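Q: Sequence plus the predicted model coming up.
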Amino acid sequence: MCDEVRWEVVLTDPGDRVLEVVQVVRRLTGLSLWRSKELTARSPAVVLHEVPEETATAAALALREAGAGAEARKLG
């Protein structure tokens, strides 16, 4: 069992530049364009789950830079 603390990235608000956010979600998750758009529309939504802190922080930053509201949250 791994003792490393895991994180998740939550998209809290897609913002005004939804297309840019969808593209970032697609890049981060590897989902199809359609699935990425669907996930973005369901915000708040978990974009990444059980990832290292560095990955979560970078992903949240990328989403915020695209105009979204996003946060990295420590699990458990």
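A: Received, thanks. What you see is a predicted model; the values in this text were computed from it and never measured.
Q: okay, CA-based contacts and neighbour counts for the rest of this
A: Will do.
Q: Let me see the ranges of the helices in this protein.
A: 18-29, 33-41, 53-65 (DSSP state H).
Q: Take these and lay them out in a markdown table including mean neighbour count and distance to E4.
A: Formatted as a markdown table, the helices of the chain follow (neighbours: other Cα atoms under 10 Å; distance: least, Cα to Cα, whole Å):
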| stretch | mean neighbour count | distance to E4 |
| --- | --- | --- |
| helix 18-29 | 19 | 21 |
| helix 33-41 | 17 | 27 |
| helix 53-65 | 19 | 9 |
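Q: try this one side by side with the last:
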Amino acid sequence: MTLYATLVCDNVDHDLVLHDVGPSPMEVAKAFRSMSGLGLWWAKQAVTAAPPVRLLEEIDERDARRFAGILCAAGAWATAEPVVLAGRG
């Protein structure tokens, strides 16, 4: 028997998802480096992985939207997506 529950809360965590790095991957890597604290090589490896890439997981919605805006300003297509809890059965 599978049980499903709906969790209702005010502050749902979000993931920062990079869908496309855009025309300037180095600028996106520099932007991600500034928000994550990673070295430039690691940041470039993260943003050039096969999309979509979850760059940051389970962070505050405000931070996720702000970081997505920073990446979009660098030329990428990034979104802040709510964390979905999968039913276990």
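A: All right, it came through fine. Computed from a predicted model, the values in this text were never measured in an experiment.
Q: Any idea what the TM-score is?
A: Between these two chains, after superposing, the TM-score reads 0.90 (TM-score structural alignment, normalised by the length of structure 1); 75 aligned residues with a Cα RMSD of 1.5 Å.
Q: Can you check which of the helices of structure 1 gets nearest to E8 of structure 1?
A: Closest to E8 of structure 1 of these is helix 53-65 (Cα to Cα; 6.2 Å).
Q: quick one: the closest one to helix 18-29, angle?
A: 170 degrees (axes from the mean of the first three to the mean of the last three Cα atoms, to 10 degrees).
Q: Quick one: distance of helix 53-65 of structure 1 to the chain centre.
A: 7 Å (Cα atoms, centre = their mean, to the nearest Å).
Q: in structure 2, what residues pair with it?
A: Taking TM-score structural alignment as the measure, structure 2 aligns residues 61-73 with helix 53-65 of structure 1.
Q: The most centrally placed residue in structure 2 and P82 of structure 2, how far apart?
A: Residue closest to the average C-alpha location in structure 2 (Cα atoms, centre = their mean): L16, at 1.4 Å. Distance of L16 of structure 2 to P82 of structure 2, given as Cα to Cα, to the nearest Å: 9 Å.
Q: And the residue nearest to the centre of structure 2, what's its match in structure 1?
A: In structure 1, L16 of structure 2 lands on V9 (TM-score structural alignment).
Q: Its match contacts P52, correct?
A: No. Between V9 of structure 1 and P52 there is no contact, the gap being 10.5 Å when judged by Cα atoms under 8 Å.
Q: which non-adjacent residue is nearest the counterpart of V28 of structure 2 in structure 1?
A: In structure 1, the residue paired with V28 of structure 2 is V21, using TM-score structural alignment. Ranked by Cα to Cα, 6 or more residues apart in numbering and with sequence neighbours excluded, the top spatial neighbour of V21 of structure 1 is A66, at 5.5 Å.
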